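Participant: Predicted coordinates and the sequence they were generated for:
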Amino acid sequence: MTGADRLRAEGRVEGRVEGRAEGRVEGEAKVLIRQITRKFGIPSAQVADTVRSAGTAQLELWADRILTATTLDEIFAP
């Protein structure tokens, strides 16, 4: 295997890892939007965009908060 072959192989592995991570974040966002919809009704485009643009740590925090939240504001409070 040449150096170029190794670099290509490493790039493919990195691409798969990044793709899986992005897929997990998208899945977490999708579940949270579904939970919001079931609990509070269809979210506004702004709420949906906020959820879709969040990272894993933020999504996990909001996923925990939705369990006890009585309003959307309680989920997204700083």
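Facilitator: Yes, it's here.

Participant: CA only for contacts and neighbour counts going forward, please
Facilitator: Will do.

Participant: just to confirm, which helix or strand has the most centrally placed residue in the chain in it?
Facilitator: Among the residues of the chain, the one closest to the centroid is V25, at 2.9 Å (CA atoms, centre = their mean). Using DSSP states H and E, V25 sits within helix 3-40.

Participant: picking that back up, what sits against the residue nearest to the centre of the chain?
Facilitator: Residues in contact with V25, defined by CA atoms under 8 Å, 6 or more residues apart in numbering, are G55, T56.

Participant: Please report how far it lies from D64.
Facilitator: Look at V25 and D64: by CA to CA, to the nearest Å, they are 15 Å apart.

Participant: Next up, a structure to set beside the first:
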Amino acid sequence: MVYKFTNLSRREIRRMLGLDFNQEPRAIREAKEEGREEGREVEAIAFVTRLLDRRLGQELSESLRSRLSTLPLPLLEDLGEALLDFTTVSDLEQWLAEHS
């Protein structure tokens, strides 16, 4: 577009078109927020899984890992607190049954 107005500066063109390059378009802001949210969920799943492995003294089965990966972030946060009371895999399975 700049090339169509050979006698105007970029500043004049931006002013004429009402463009503000200091502000991101809403679509980009929303996409970034979605990416951040997905990143938080991925990190929460990894963190809770590590905590459970350590708390229960064994690696979780693929079945349990799969179930954890479907939990939304608020439930993962709740599980992060609840796991402090777990002593067996049965405790985790019971919690998942109650909250899934």
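Facilitator: Cool, the structure landed. Note that this is a predicted model, so its numbers are computed, not measured.

Participant: Buried residues in the helix holding V25 of the first structure, which are they?
Facilitator: Buried residues in helix 3-40 of the first structure, counted by 16 or more other CA atoms under 10 Å: V25, E26, E28, A29, L32, I33, Q35, I36.

Participant: Could you identify the helix or strand that succeeds that helix?
Facilitator: helix 45-52.

Participant: contacts for that next one?
Facilitator: Residues outside helix 45-52 of the first structure that contact it (CA under 8 Å, 6+ apart) are E26, A29, K30, L32, I33, L59.

Participant: after superposition, how close is whatever helix or strand comes next after that helix to the second structure?
Facilitator: Next helix or strand after helix 45-52 of the first structure toward the C-terminus (DSSP H and E): helix 56-65. Helix 56-65 of the first structure, aligned to the second structure and superposed, deviates on average by 1.0 Å (mean CA distance after the TM-score superposition for the first structure).

Participant: Pull out the buried positions in helix 56-65 of the first structure.
Facilitator: The neighbour-count check on helix 56-65 of the first structure (16+ other CA under 10 Å) flags T56, L59, W62, A63, R65 as buried.

Participant: which residues in the second structure does that helix match up with?
Facilitator: Helix 56-65 of the first structure corresponds to residues 73-82 in the second structure, going by TM-score structural alignment.

Participant: Report the contact partners of I28 of the second structure.
Facilitator: If you count contacts by CA under 8 Å, 6+ apart, I28 of the second structure has none.

Participant: That one -> the first structure?
Facilitator: Using TM-score structural alignment, the equivalent of I28 of the second structure in the first structure is R12.
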